[in-house]
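Chemist: model this:
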Amino acid sequence: MKLLAESTCKAIINAPLERIDLTEWLFSLKDSEYQACSSDHIVAGNSIADNGKRMSINVEQIAGNLLIQHYVEEVSQRDHCMVQSISDSITATGKTKLHIVWELKIKKLNNTTCEFSNHVAVNSTPDFINLLESLKITDYKLVTNEMLQNLVKHNTEETPLFAKNIEEKALKEIWL
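Modeler: Sure, this is the predicted structure:
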């Protein structure tokens, strides 16, 4: 497994840390709320993985790449949520899989303000390497540079909108 691209974006949430629960936010995010956080977002839902852990299922299309993500919870804390997915990736050049790690964190800045961090890391899988080899692509930098640009653009769009959604729910005291 090789890291292909990663991006971290941050945004301010004007709500006390004690009113926020990132894990509950992620696993209760409504489809319409997910769609409102990026023009790339198509659908979101929740399920239970075979191992009994919660799963966030997201579908998005980034730069022509249709991604079907099956994020399984790995870290489930109020201020830190990490999920991982072996995601289906469908493009004009073929269907493959990517290993994606999505990590959300909150850091208290003062009694009424927090910093939200949205980190996404995209890793290769054997399927992905096989697809590149079948396409006679040997210069991975071309692929990873484009992937990085698309990831940063997407993360830059969704992070402040995720933060706003979290802030609205925190101020309504949803998680108290």
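Chemist: make it CA atoms for all contacts and neighbour counts henceforth
Modeler: Noted.
Chemist: report the central residue of the protein.
Modeler: The centroid of the chain falls nearest to residue 102 when counting by C-alpha atoms, centre = their mean (4.5 Å).
Chemist: what about that residue, distance to residue 129?
Modeler: Separation of residue 102 from residue 129 (C-alpha to C-alpha, to the nearest Å): 21 Å.
Chemist: for residue 132, see how far away residue 19 is.
Modeler: Distance from residue 19 to residue 132, by C-alpha to C-alpha: 45 Å.
Chemist: residue 112 now?
Modeler: Counting by C-alpha to C-alpha, the gap from residue 112 to residue 132 is 48 Å.
Chemist: neighbour-wise, which of those two wins?
Modeler: Neighbour count, other C-alpha atoms under 10 Å: between residue 112 and residue 132, residue 132 has more, with 17 against 13.
Chemist: for comparison, sequence B:
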Amino acid sequence: MKNKFFQQQTPSAKYSERFVQNFPINIPMEKIDLYKWFIEMNDIDYRSYSPAHKAIGSYFRNEKFFMTNVENIGMDSVIQNYELKSHAANSIQMYSAKSKVYIWRWFPVTVGVPWEMYVQPVSSTSCRFICMIGVDYPNALLRIANWFNGLGGLFLRKHLKKEGKAFALDIEQKFSL
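Modeler: Take a look at the predicted model:
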């Protein structure tokens, strides 16, 4: 499968938004196996990356990798059921077609959530970790309502910045050995 980083969308996702952050890693890209790091992530690891992270579980079925995570972003609780769409040593592309978002932790709506990560070389001794998270809304009304509820993406950007920095530090630590 060909990677389409930062452009992943479902056929009906014309009401989408994407947020991207990048973080330095002080080891060469060649030392990192992002796929290995990702599939070995456990609940303790996941919760250590952000106080908003509540739980994670993952498994393989018919040689496909699946991950479910629960987190609070802003005023919302989110349950995501990801399927690994593509991967390489330096890239991961996941998609949750039916994430449940509980607005104000009460009103459920279903959205699609792409999650993509990759590492890119900067020099012979460093690289950058790039993380994208998005939301595919089923209609314009829900997108507009979430824009107001999420303060124009402020909560999601803030969450991505915090967890992405923690991901990068963990990757650097685990592959520096």
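Chemist: same for the helix ranked longest in the second structure, what does it pack against?
Modeler: In the second structure, with assignment by DSSP state H, the single longest helix is helix 154-175. The contact analysis (3 or more C-alpha pairs under 8 Å, 6 or more residues apart in numbering; DSSP states H and E) places helix 154-175 of the second structure against strand 15-25, helix 43-49, strand 64-73, strand 127-137.
Chemist: between those, which one is nearest to residue 175 of the second structure?
Modeler: The minimum distance between residue 175 of the second structure and those falls on strand 15-25, with 10.2 Å, by C-alpha to C-alpha.
Chemist: so the next helix or strand after that closest one matches what in the first structure?
Modeler: Remark: after strand 15-25 of the second structure, the chain's next helix or strand is helix 34-39, criterion DSSP states H and E. Using TM-score structural alignment, helix 34-39 of the second structure corresponds to residues 22-27 of the first structure.
Chemist: could you tell me how many residues sit around residue 106 of the second structure?
Modeler: 11.
Chemist: farthest from the middle of the second structure: give me that residue.
Modeler: residue 124 (26.7 Å).
Chemist: what sits up against stretch 88-97 of the first structure?
Modeler: Defining contact as C-alpha atoms under 8 Å, 6 or more residues apart in numbering, one finds that stretch 88-97 of the first structure is touched by 64-69, 86-87, 98, 124-125, 127-128, 131.
Chemist: buried ones among those residues?
Modeler: 65-69, 86-87, 98, 124-125, 128, 131 (16 or more other C-alpha atoms under 10 Å).
Chemist: go through those and flag which are in helices.
Modeler: Counting by DSSP H, these place 128, 131 in helices.
Chemist: tell me the two of the buried ones among the contacts of stretch 88-97 of the first structure that are most distant?
Modeler: Maximum pairwise distance in those, criterion C-alpha to C-alpha, is 18.7 Å, between 69 and 131.
Chemist: would you turn the helices and strands packed on helix 154-175 of the second structure into TSV with distance to residue 147 of the second structure?
Modeler: Formatted as TSV, those follow (distance: least, C-alpha to C-alpha, whole Å):
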stretch	distance to residue 147 of the second structure
strand 15-25	10
helix 43-49	25
strand 64-73	13
strand 127-137	11
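Chemist: which bit of the second structure covers the longest strand along the first structure?
Modeler: Ordering each strand of the first structure by length in residues (DSSP state E) puts strand 94-108 first. Strand 94-108 of the first structure corresponds to residues 107-121 in the second structure, going by TM-score structural alignment.
Chemist: next, count neighbours for residue 165 of the second structure.
Modeler: Burial of residue 165 of the second structure is recorded as 21 neighbouring residues (other C-alpha under 10 Å).
Chemist: so the corresponding residue of the first structure for it versus residue 33 of the first structure, what's the distance?
Modeler: Under the alignment (TM-score structural alignment), residue 165 of the second structure pairs with residue 160 of the first structure. Using C-alpha to C-alpha, we find residue 160 of the first structure at a distance of 13 Å from residue 33 of the first structure.
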